[in-house]
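Participant: Okay, structure incoming, though there's no sequence with it:
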């Protein structure tokens, strides 16, 4: 996404009067609806199985089939959702667009909560509420794993909405500043500074001092302009006017650049927070899943009864 100038065919036309074509548009991805359909269908199948298990009198316990299978499915969905980070940061050669992987990450993350609730038969949510803090440690950190998963998914949804909000702010800023994104603004600011410095070449000390003050963030930048113009030659006054135009545009772009960089910093900080939550949550969920598999399926570990 960027903002490209329409170059004028008239010679001598000022570049400051260029019309900028806004092309801030991201094409919609079909993966959004594909992964929604796949995720919704998969969950409906599991939910149908869940209802059948309840009506046939099967015990609704996490370590009983099919509720054990629901837990395995939830853990597999967690790993599939986490593969988005692998695709984006480490294995960029994997097929598919990052945007498509993001939709997979989003929809699978949402239904993972629903499948985990089936696994627990909605315990801790609609019944069997936690009474004391030690209840969080039962079933090999099962309640903590469930709440960590809920926190992870909801933080991801909030982060996605926050990203869209800040991205729209940056897109609006880039579309209205006449230059574009932060990198383009920085290049334009450097060009304007070089233009002002070149116009100072061979001029009086007062001319140079005025331009230097305009380049600094002071509150009284134009106090010398009226008195300075009267003491300059016509050519110097013309150069002063050009320098003023360049410095005015620079000051305006610096404000726009500040807004763009602020949005970028906020997005980076939020993503770092989400990565931290995801790492801790994945660690807890993995521990709970491995311990449950070791006890109920592989029978590697046994539960030691309390004395």
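Facilitator: Nice, thanks for sending it over. Nothing here was measured: the structure is a model prediction, and the numbers come from that model. Numbering: from 1, shown residues only.
Participant: C-alpha from now on. contacts and neighbour counts both.
Facilitator: OK.
Participant: now the strands for the stretch 151-300 of the chain?
Facilitator: For the stretch 151-300 of the chain, strands defined by DSSP state E, counting those that start in this stretch do not occur.
Participant: show me where it has helices.
Facilitator: 182-200, 205-214, 225-230, 234-296 (DSSP state H, counting those that start in this stretch).
Participant: Of all those helices, which one is nearest residue 166?
Facilitator: Nearest to residue 166, of all these, is helix 234-296, at 5.7 Å by Cα to Cα.
Participant: which other helices and strands contact the closest one?
Facilitator: helix 67-85, helix 138-176, helix 182-200, helix 205-214 (3 or more Cα pairs under 8 Å, 6 or more residues apart in numbering; DSSP states H and E).
Participant: Mind listing what's buried along the third one?
Facilitator: What that stands for is helix 182-200. 182, 185-186, 188-189, 192-193, 196, 199-200 (16 or more other Cα atoms under 10 Å).
Participant: tilt between it and helix 138-176?
Facilitator: 40 degrees (axes from the mean of the first three to the mean of the last three Cα atoms, to 10 degrees).
Participant: alright, now check it against this:
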């Protein structure tokens, strides 16, 4: 039976939908994520032409459907429809629409998975590592490297500002490879929470029947709602899904050192007592942890002792 595994980590909260021993969905909520989807906040209109608003509590967003009566500098209440999306250079701003709903912070990761009505099991550090047993590290490695294997071939995922791109590679008959790849892409999209515009470069298929079989495989394997094109003569198919928040690859690639540091804290939390007085990490991770004293203080509270993180160059 499918169940959510949830872990309140240091610097991030984690959840994985596990079924038949594998992870079907992996989600990470970074500490301090704000504003969240469905949050209702007060704001001020900064630039009506650019649809730019300033959110109470800090930060900016883009707001669609601003009423004509709202003038520049005026206050308005908005609902967040998309969280900020990290990109090289500058993140895409959150999106919002005017709202008259009561003020709220928007649901947390735990509240979102609880709302699915599937069982939720909260994990503890002293228990067997159910996340790791289901393949958590492998999923994170997929997100960071973009290398995703499947029976008979492999996918290479490349997130770009315009779209997420999947390249298909493998051996054997191209028709069979393309259909298998379609199922693998659908599972990867769900597993990593990929949305927005998604392009898939399948092998070039000669017949219309083979191209239709690939499109039908996408329809069967990827839950609605989404829109897609047909597979064109060059083997390219595009999918569009509503984008609410960053995908796992976008989140981890935006700050790989932070991701590595939080993963190291997770490993440390699970070491049997007594905690080590020193622990060797990379120089970048040691620097990041020194910049996050609240993380190391929380680790000390959880493991009952202070550990100094050192690097080989210290």
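Facilitator: That came in fine, so what should we check first? In this text the structure is predicted, and so the values were computed from the model without any measurement.
Participant: Quantify their similarity with the TM-score.
Facilitator: After superposition, the two chains reach a TM-score (TM-score structural alignment, normalised by the length of the first structure) of 0.25; 122 aligned residues with a Cα RMSD of 5.9 Å.
Participant: How about residue 82 of the first structure, nearest residue that isn't a chain neighbour?
Facilitator: Distance criterion Cα to Cα, 6 or more residues apart in numbering; nearest residue to residue 82 of the first structure, sequence neighbours excluded, is residue 105 at 7.2 Å.
Participant: Can you give me the distance of the one you found to residue 80 of the first structure?
Facilitator: Going from residue 105 of the first structure to residue 80 of the first structure by Cα to Cα, to the nearest Å gives 8 Å.
Participant: can you check residue 164 of the first structure too?
Facilitator: 23 Å.
Participant: Repeat that for residue 199 of the first structure.
Facilitator: To residue 80 of the first structure, residue 199 of the first structure is 59 Å away according to Cα to Cα.
Participant: picking that back up, distance to residue 117 of the first structure for the helices of the stretch 151-300 of the first structure - can I get that in CSV?
Facilitator: Output for the helices of the stretch 151-300 of the first structure, formatted as CSV (distance: least, Cα to Cα, whole Å):
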stretch, distance to residue 117 of the first structure
helix 182-200, 44
helix 205-214, 62
helix 225-230, 71
helix 234-296, 14
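Participant: Which stretch among the ones you listed approaches residue 110 of the first structure most closely?
Facilitator: helix 234-296 (14.1 Å).
Participant: any idea of the angle the closest one forms with helix 205-214?
Facilitator: Using the same axes, to 10 degrees: helix 234-296 of the first structure against helix 205-214 is 20 degrees.
Participant: most neighbours per residue, which of the helices and strands packed on helix 234-296 of the first structure?
Facilitator: Ranked by mean neighbour count, those are led by helix 67-85 with a mean of 20 (mean count of other Cα atoms under 10 Å).
Participant: And for that helix, what's in contact with it?
Facilitator: 46, 50, 60-62, 98, 101-102, 104-106, 108-109, 112-113, 115-116, 118-121, 282, 285-286, 289 (Cα atoms under 8 Å, 6 or more residues apart in numbering).
Participant: which among the residues you listed end up buried?
Facilitator: Here, 16+ other Cα under 10 Å leaves 46, 50, 60, 62, 101-102, 104-106, 108-109, 112-113, 115-116, 118-121, 282, 285-286, 289 buried among the contacts of helix 67-85 of the first structure.
Participant: Three-state assignment for residue 182 of the second structure, please.
Facilitator: Put simply, residue 182 of the second structure is helix when judged by DSSP: H, G, I helix; E, B strand; the rest coil.
Participant: give me every residue that touches the closest residue to it other than its chain neighbours.
Facilitator: Of all residues not flanking residue 182 of the second structure in the chain, residue 218 sits nearest, at 5.5 Å (Cα to Cα, 6+ apart). Contacts here follow Cα under 8 Å, 6+ apart; on that basis residue 218 of the second structure touches 182-183, 186.
Participant: Can you tell me which of the residues you listed is closest to residue 63 of the second structure?
Facilitator: residue 186 (31.2 Å).
Participant: Please confirm that the closest one is located within a helix.
Facilitator: Yes - under three-state DSSP, residue 186 of the second structure falls within a helix.
Participant: how far away is it from residue 138 of the second structure?
Facilitator: From residue 186 of the second structure over to residue 138 of the second structure the distance is 17 Å, taken as Cα to Cα.
Participant: Kindly report the same for residue 179 of the second structure.
Facilitator: On the measure of Cα to Cα, residue 179 of the second structure and residue 138 of the second structure end up 23 Å apart.
Participant: same check, this time on residue 111 of the second structure
Facilitator: Counting by Cα to Cα - residue 111 of the second structure and residue 138 of the second structure are separated by 26 Å.
Participant: Which of the two has more residues huddled nearby?
Facilitator: residue 138 (13 against 10; other Cα atoms under 10 Å).
Participant: helix or strand for that one, which one?
Facilitator: Assigned by DSSP states H and E, residue 138 of the second structure belongs to helix 136-145.
Participant: and residue 169 of the first structure, what does it touch?
Facilitator: residue 263.
Participant: Kindly report the same for residue 103 of the first structure.
Facilitator: Counted by Cα under 8 Å, 6+ apart, residue 103 of the first structure has contacts 31-32, 35.
Participant: 6 Å instead, please
Facilitator: residue 32 (Cα atoms under 6 Å, 6 or more residues apart in numbering).
Participant: Helix, strand or coil: sort out it for me.
Facilitator: Assignment for residue 103 of the first structure (three-state DSSP): helix.
Participant: gap between it and residue 35 of the first structure?
Facilitator: From residue 103 of the first structure to residue 35 of the first structure the distance is 7 Å (Cα to Cα).
Participant: Any idea which of the helices of the stretch 151-300 of the first structure gets closest to residue 141 of the first structure?
Facilitator: Across these, closest to residue 141 of the first structure is helix 234-296 (Cα to Cα), at 5.9 Å.
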